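# Quick one: sequence and predicted model below, then my questions.
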Amino acid sequence: MKLLAISDLHVGFPDNRSAVASLGARPDDWLVLGGDLGETFEHVTFVLDTLAPRFRRLVWVPGNHELYVDPHAPPGEPRGAARYARYVELCRERGVLTPEDPYPVWEGEGGPHLVVPMFLLYDYTFRPDDVPAHEAVAWAAEHGIAAADEFLLDPAPFPSREAWCHARVAETEARLREAAPGLPKVLINHFPLRQDLVFLPRVPRFSPWCGTRKTTDWHLRFDARVVVQGHLHVRRTVHVDGVRFEEVSFGYPRERRDGRPIDAYVKQILPAPEAVP
């Protein structure tokens, strides 16, 4: 039994939707879905209903795209925290683990580890030290970078996305302080936990929407062995302080030119894959 991961499936794109439909079954394994499955409840339920029968268990964390609301959506469309809560309900109806559930102990190959799905958002602190917080968006705009989040991600009932982020960080930190102190952990979050892991060669000034400095040392404080992230659409493995960080994005169709099937994008988290010579 292996722990696997993939993120940023973006099934609003027909090619990605077809790819998810073609993903092979691995009924003995768990699959982490690291956020940005799509932008609508239908997108997310499609992924869950397609993949849940193919794996022993699914683990889901939200990205920013799940929280998007079309500007022309009716007034009753769930937004902000209410939208997130609805996704949690959809997951629980299907037996999918969420950041709101008790953290399970992984007893499969490479275990035991505590599996910790998290929802932390970002607070615009992933920026140069000489750029004030209130100027982070303008700093990105100087290079033509703008995030759709500024128009589509409503933080209600919080006054800002930063405030929502800080509330999520405080709640999660409190849980982690009490969570199985004797067990190593697999931390799972859509957004990178460290600014130095934001590798965006084509759009470097997108970093303000990529995380919070409040989590910089969480891999050490909470005894992580592996940290799973997405969001960047730049798949890579990096080791920091002896901890393995895995970016597991599938990404947009235009970003994949190698012709590999989606199965090749599923990353083994536990047991640790053997190093390639």
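On my side now, so go ahead.
# CA atoms for contacts and neighbours, from now on please.
Will do.
# remind me, longest strand of this protein?
strand 26-33 (DSSP state E).
# can you confirm Pro192 is in a strand?
No - using DSSP: H, G, I helix; E, B strand; the rest coil, the secondary structure at Pro192 is coil, not a strand.
# I figured it hits Trp209, correct?
No - judged on CA atoms under 8 Å, Pro192 makes no contact with Trp209 at a distance of 10.2 Å.
# all helices of the protein, in order?
Using DSSP state H, the helices of the chain run over 14-22, 41-51, 80-93, 136-141, 149-152, 161-178, 218-221.
# Now render those helices as a markdown table, adding distance to Val234.
Formatted as a markdown table, the helices of the chain follow (distance: least, CA to CA, whole Å):
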| stretch | distance to Val234 |
| --- | --- |
| helix 14-22 | 17 |
| helix 41-51 | 21 |
| helix 80-93 | 25 |
| helix 136-141 | 19 |
| helix 149-152 | 20 |
| helix 161-178 | 23 |
| helix 218-221 | 20 |
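# of the ones you listed, which approaches Pro117 most closely?
For Pro117, the closest of those is helix 161-178, at 9.7 Å, according to CA to CA.
# This structure: strands as residue ranges?
In the chain, the strands defined using DSSP E lie at 3-6, 26-33, 55-60, 105-106, 113-117, 185-188, 224-229, 236-240, 243-247, 267-270.
# mind putting the ones you listed in JSON lines, distance to Asp129 and mean neighbour count included?
Below are the strands of the chain laid out as JSON lines (distance: least, CA to CA, whole Å; neighbours: other CA atoms under 10 Å):
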{"stretch": "strand 3-6", "distance to Asp129": "32", "mean neighbour count": "24"}
{"stretch": "strand 26-33", "distance to Asp129": "33", "mean neighbour count": "21"}
{"stretch": "strand 55-60", "distance to Asp129": "33", "mean neighbour count": "21"}
{"stretch": "strand 105-106", "distance to Asp129": "39", "mean neighbour count": "18"}
{"stretch": "strand 113-117", "distance to Asp129": "29", "mean neighbour count": "24"}
{"stretch": "strand 185-188", "distance to Asp129": "27", "mean neighbour count": "26"}
{"stretch": "strand 224-229", "distance to Asp129": "24", "mean neighbour count": "24"}
{"stretch": "strand 236-240", "distance to Asp129": "21", "mean neighbour count": "12"}
{"stretch": "strand 243-247", "distance to Asp129": "24", "mean neighbour count": "22"}
{"stretch": "strand 267-270", "distance to Asp129": "33", "mean neighbour count": "21"}
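# Comparison target, given below:
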Amino acid sequence: MTIKAISDLHLASQANRDALAALPSFGDDWLIVAGDVAERFDHMKLAFETLTQRFAKVFWVPGNHDLWTVGGDGDGPALVGEERYRALVDLARAHGIVTPEDPYETWTGAGGPCVIAPLFLLYDYSFRPDHVGRDEVVAWAREEGAVCADEMFLSPAPWPSRDAWCAGRIEEAERRLSAIPAGMETILVNHYPLRKDLIHIPRAPRFTPWCGTKRTEDWHRRFNARVVVSGHLHVRRTDRRDGTRFEEVSLGYPRQWDQSRGMAPYLRDILPEGPPSQMLASWRR
């Protein structure tokens, strides 16, 4: 038995949907899906149906694309903000998938025991230079061509801002993580990286404000993480900080992975540990 992980399936692409359909069964293995599955509910449903047929247990956390409201939504409602997130949680639960709203599961296979903690933390624009104010950050990023479509498509409703929604999510996650028994190791799963120094996007260096929050900088130590799993950057790589392994597990858009290999080789072994992942050379948001 193995825990595997992947993120950023981006099923708006037919090539990515074809690769998902061709994914073989992994028997008793568990799978972590670290967000950005799709913008449409019908594509989310396709992913949940397919992945639960291929793996014994599936975990999902939302990415920003999952939370976008972009008009037509397949066979699902065009919901926004918190209401959209809750509808996605309901959809995942209907397929037996573990979400950030569910009790944490404990892996007792090879490399365990570890508590798997799916997180939904968003971002608060704090991954910006000290001299750039919060009200200036979007304009500052745009000066070098960094623009995030979240500013148009990711509503925080009913929260007053994405920053406030992020703060609420952090407080809830801190409460739950603090209740894990002392000494128990964890696998922390979030769409966004937990540390700014893990962001490697040289082609868009000013995209960082949409990549996380400084409030999680020490969570790998504070919550005894064996592994931290994230996506969002489309730069697959393995890093280590303070003895904790950080895995960026994105698949990405069709131009960012070798379609001739299929999706299976891009599933990252979390436990037991596999060979380190290498940085993806190309990046485009």
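Thanks, I have the structure now. Quick caveat, the model's predicted, so the values are computed rather than measured.
# what's the TM between chain one and chain two?
A TM-score of 0.96 describes the superposed chains when it is computed by TM-score structural alignment, normalised by the length of structure 1; 274 aligned residues with a CA RMSD of 1.5 Å.
# how many neighbours does Arg221 of structure 2 have?
Around Arg221 of structure 2 there are 13 other residues, counting by other CA atoms under 10 Å.
# Equivalent analysis for the one 3 residues further on, please.
By the measure other CA under 10 Å, the count of residues near Asn224 of structure 2 is 21.
# before we move on, the earlier item: average offset between the longest strand of structure 1 and structure 2?
In this overlay with structure 2, the average offset of strand 26-33 of structure 1 from its partner residues is 0.6 Å by mean CA distance after the TM-score superposition for structure 1.
# tell me the angle of that strand relative to strand 224-229?
Counting by axes from the mean of the first three to the mean of the last three CA atoms, to 10 degrees, strand 26-33 of structure 1 points 70 degrees away from the direction of strand 224-229.
# distance between strand 26-33 of structure 1 and the chain's centre?
Strand 26-33 of structure 1 has its C-alpha centroid displaced from the chain centroid by 16 Å (CA atoms, centre = their mean, to the nearest Å).
# Run the angle between it and helix 41-51 for me.
If you take the same axes, to 10 degrees, strand 26-33 of structure 1 sits at 150 degrees to helix 41-51.
# rewinding a little: so for Pro192 and Trp209 of structure 1, which sits in the more crowded spot?
Taking other CA under 10 Å, Pro192 of structure 1 and Trp209 do not tie; Pro192 has more neighbours (29 against 25).
# ok, the aligned residue in structure 2 for the more buried one - contacts?
Superposed on structure 2 with TM-score structural alignment, Pro192 of structure 1 falls opposite Pro193. Contact analysis of Pro193 of structure 2 by CA atoms under 8 Å, 6 or more residues apart in numbering lists Ile199, Cys211, Gly212, Val229, Ser230, Gly231, His232, Glu248.
# and what of Arg268 of structure 2?
Residues near Arg268 of structure 2 by CA under 8 Å, 6+ apart: Lys4, Ala5, Ile6, Val249, Gly274, Ser277.
# What is the nearest of those to Arg240 of structure 2?
Closest to Arg240 of structure 2, out of all of these and judged by CA to CA, is Ser277, at 11.8 Å.
# ok, that closest one touching Arg245?
No - here Ser277 of structure 2 does not reach Arg245: they are 11.2 Å apart, not a contact under CA under 8 Å.
# which position in structure 1 aligns with Pro24 of structure 2?
Per TM-score structural alignment, Pro24 of structure 2 is aligned with Gly24.
# just Ile3 of structure 2 next, same as before
Here Ile3 of structure 2 is matched to Leu3 in structure 1, going by TM-score structural alignment.
# OK, contacts around its match?
Each residue near Leu3 of structure 1 by CA under 8 Å, 6+ apart is listed here: Asp29, Trp30, Leu31, Val32, Gly108, Glu109, Gln268, Ile269, Leu270, Pro271.
# Would you format these as TSV with distance to Ala156 of structure 1 included?
As requested, the contacts of Leu3 of structure 1 are exported to TSV (distance: CA to CA, whole Å):
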residue	distance to Ala156 of structure 1
Asp29	36
Trp30	33
Leu31	30
Val32	27
Gly108	39
Glu109	41
Gln268	36
Ile269	34
Leu270	37
Pro271	39
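# Checking the residues you listed against structure 2: which ones persist?
Checking those against structure 2 (both residues aligned by TM-score structural alignment, their matches' CA atoms under 8 Å), the contacts still present are Asp29, Trp30, Leu31, Val32, Gln268, Ile269, Leu270, Pro271.
# and the last one, how many residues sit next to it?
Same thing as Pro271 of structure 1. Counted with other CA under 10 Å, residues neighbouring Pro271 of structure 1 total 14.
# ok now do it, which residues does it touch?
Residues counted as contacts of Pro271 of structure 1 (CA under 8 Å, 6+ apart) are Lys2, Leu3, Glu109, Gly110, Gly111.
# so the third one makes contact with Leu270?
Spelled out, that is Glu109 of structure 1. Yes - using CA under 8 Å, Glu109 of structure 1 is in contact with Leu270, at 6.4 Å.
# Give the residues shared as contacts by these two.
Contacts common to Glu109 of structure 1 and Leu270, judged by CA under 8 Å, 6+ apart, are Lys2, Leu3.
# Spit out the residues that contact Pro192 and Trp209 of structure 1 alike.
Common neighbours of Pro192 of structure 1 and Trp209 (CA under 8 Å, 6+ apart) do not exist.
# Compute the inter-axis angle for the longest strand of structure 1 and strand 113-117.
Using the same axes, to 10 degrees, strand 26-33 of structure 1 lies at 50 degrees relative to strand 113-117.
# For Glu89 of structure 1, see how far away Gln229 of structure 1 is.
According to CA to CA, to the nearest Å, Gln229 of structure 1 and Glu89 of structure 1 sit 23 Å apart.
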